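Here is the input, now give the coordinates:
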Amino acid sequence: MPKLSKEDNKILKDLLEDIKIDMISQQNALGIRASGASADSLTVTDSGKGPNLTGKHYWAFLFDDTGRGPGGFPPPQLIEDWIFDKGIEIRTTLANTVFNISKSIAETGTGIHKGKPGVKIQEIITEHLIGASGRIARRKV
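This is a model prediction of the structure:
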């Protein structure tokens, strides 16, 4: 892949920053933000091939069309953190609550997987790509 011009690099970096902002905004609007760790993990960086938007692996579970499907228990520490971040009432013991939530996820997946709304990443990206392509086309004319 050829190296990007400074102007193209800036357009792409701005595009990724806008996508990042919209992903976080949609996450907040849907009420699927607990500790903020997933939002805080999103970063736009420059590599030799151009800008990149990266984040923690659990962003994949927040997307509208996926969520986390059944199969395998999630890491207990993540569930424990989520319980405290969400302020969930513990009626028995913490260990029992973590186990019950983990078992439910292992058996049926997360709410997003079962149809609750998630971050519409495809729509966000498409919307911003259309805007960026117009800026690039105007610059090339």
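
only C-alpha atoms for contact and neighbour calcs from this point on.
Noted.

what residues are up against the residue nearest to the spatial centre of the chain?
By Cα atoms, centre = their mean, the chain has its centre lying nearest to Trp59, at 3.2 Å. By Cα atoms under 8 Å, 6 or more residues apart in numbering, the contact set of Trp59 is Ser38.

just the helices in this protein please.
For the chain, applying DSSP state H gives helices covering 6-30, 37-41, 76-86, 94-108, 121-140.

In a markdown table, list the ones you listed along with mean neighbour count and distance to Gly48.
Output for the helices of the chain, formatted as a markdown table (neighbours: other Cα atoms under 10 Å; distance: least, Cα to Cα, whole Å):
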| stretch | mean neighbour count | distance to Gly48 |
| --- | --- | --- |
| helix 6-30 | 17 | 11 |
| helix 37-41 | 15 | 21 |
| helix 76-86 | 14 | 34 |
| helix 94-108 | 16 | 39 |
| helix 121-140 | 13 | 20 |
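
Those helices: which one's closest to Pro70?
Among the helices of the chain, the nearest to Pro70 by Cα to Cα is helix 94-108 (4.7 Å).

Could you tell me how far stretch 47-61 lies from the centre of the chain?
Mean C-alpha position of stretch 47-61 versus that of the full chain (Cα atoms, centre = their mean, to the nearest Å) differs by 10 Å.

now the other sequence, so there's something to compare against:
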Amino acid sequence: MSKLSKLLAFEFEALKNELVTKYDEINIRVSGNWAENLEVEASKDSVTLWGPYSPDGRKPGKQPPSEAIEQWLKDKGIASRLEKEISITSLAYLIARKIGREGWKRQGTPLVRSVVTPERIQQIIDKISEDQLNDFTATILTYFKTTAL
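Got it, this is the predicted structure:
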């Protein structure tokens, strides 16, 4: 892994921690699966921060899995209150179908956009630029020292 990838991995880990902190601060944790499954993947040439889904919402299109919604209903305590009126499986399917058709947007603070701001991205760019400039300067100075006229 290059020095740049290591620096980016460090910054992405910091972003991940900031996202989890904000996630808990705005109290949207239900099962905790989102926070616990955030992952930073670093390779030789790139670094990626990814999670199982966006806590900020979902665009219309493909229907999410009913099983995930069924688990969410149980984790949230909604399932036990509705069992006499509708089965949990049926309710989860109906919710998944509606999300697939219309999408879903979280009300309140958009988590990712509140942490991954243009200012935060600029901070990362500044750190990387400074580090790259230092490396470049050191390389040039070494070159001049070894090829002195």
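
hang on, the earlier thing: between the helices of structure 1, which one is closest to Gly115 of structure 1.
Shortest distance between Gly115 of structure 1 and the helices of structure 1, using Cα to Cα, is found for helix 94-108: 11.5 Å.

Including distance to Asn52 of structure 1, could the helices of structure 1 go into a markdown table?
Putting the helices of structure 1 into a markdown table (distance: least, Cα to Cα, whole Å) gives the following:
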| stretch | distance to Asn52 of structure 1 |
| --- | --- |
| helix 6-30 | 7 |
| helix 37-41 | 13 |
| helix 76-86 | 26 |
| helix 94-108 | 31 |
| helix 121-140 | 13 |
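
what's the closest of those to Phe63 of structure 1?
Going by Cα to Cα, the one of those nearest Phe63 of structure 1 is helix 121-140, 6.4 Å.

and the closest one, how far out from the chain's middle?
For helix 121-140 of structure 1, the separation from the chain centroid amounts to 20 Å (computed by Cα atoms, centre = their mean).

tell me the angle it makes with helix 6-30.
150 degrees (axes from the mean of the first three to the mean of the last three Cα atoms, to 10 degrees).

Against which helices or strands is helix 121-140 of structure 1 packed?
helix 6-30 (3 or more Cα pairs under 8 Å, 6 or more residues apart in numbering; DSSP states H and E).

Between the helices of structure 1, which one is closest to Gly67 of structure 1.
helix 94-108 (10.6 Å).

neighbouring contacts of that closest one?
So helix 94-108 of structure 1 is in contact with 68-74, 76, 79-80, 83, 90-91, 114, going by Cα under 8 Å, 6+ apart.

Please tell me which one of these counts the most neighbours.
The residue in these with the most neighbours, by other Cα atoms under 10 Å, is Arg68 (21 neighbours).

where's the aligned partner of that one in structure 2 relative to Asp126 of structure 2, distance?
Aligned counterpart of Arg68 of structure 1 in structure 2: Arg58 (TM-score structural alignment). Distance of Arg58 of structure 2 to Asp126 of structure 2, computed by Cα to Cα, to the nearest Å: 32 Å.

between the contacts of helix 94-108 of structure 1, which is nearest Val44 of structure 1?
Of all the contacts of helix 94-108 of structure 1, Val44 of structure 1 sits closest to Arg68, with 24.7 Å by Cα to Cα.

gap between stretch 99-115 of structure 1 and the chain center?
18 Å.

wait, I meant stretch 37-57 of structure 1
Centroid separation between stretch 37-57 of structure 1 and its chain, computed with Cα atoms, centre = their mean, is 11 Å.

hmm, who's touching that stretch?
Defining contact as Cα under 8 Å, 6+ apart, one finds that stretch 37-57 of structure 1 is touched by 1-4, 9, 12-13, 16-17, 20, 24, 33, 58-59.
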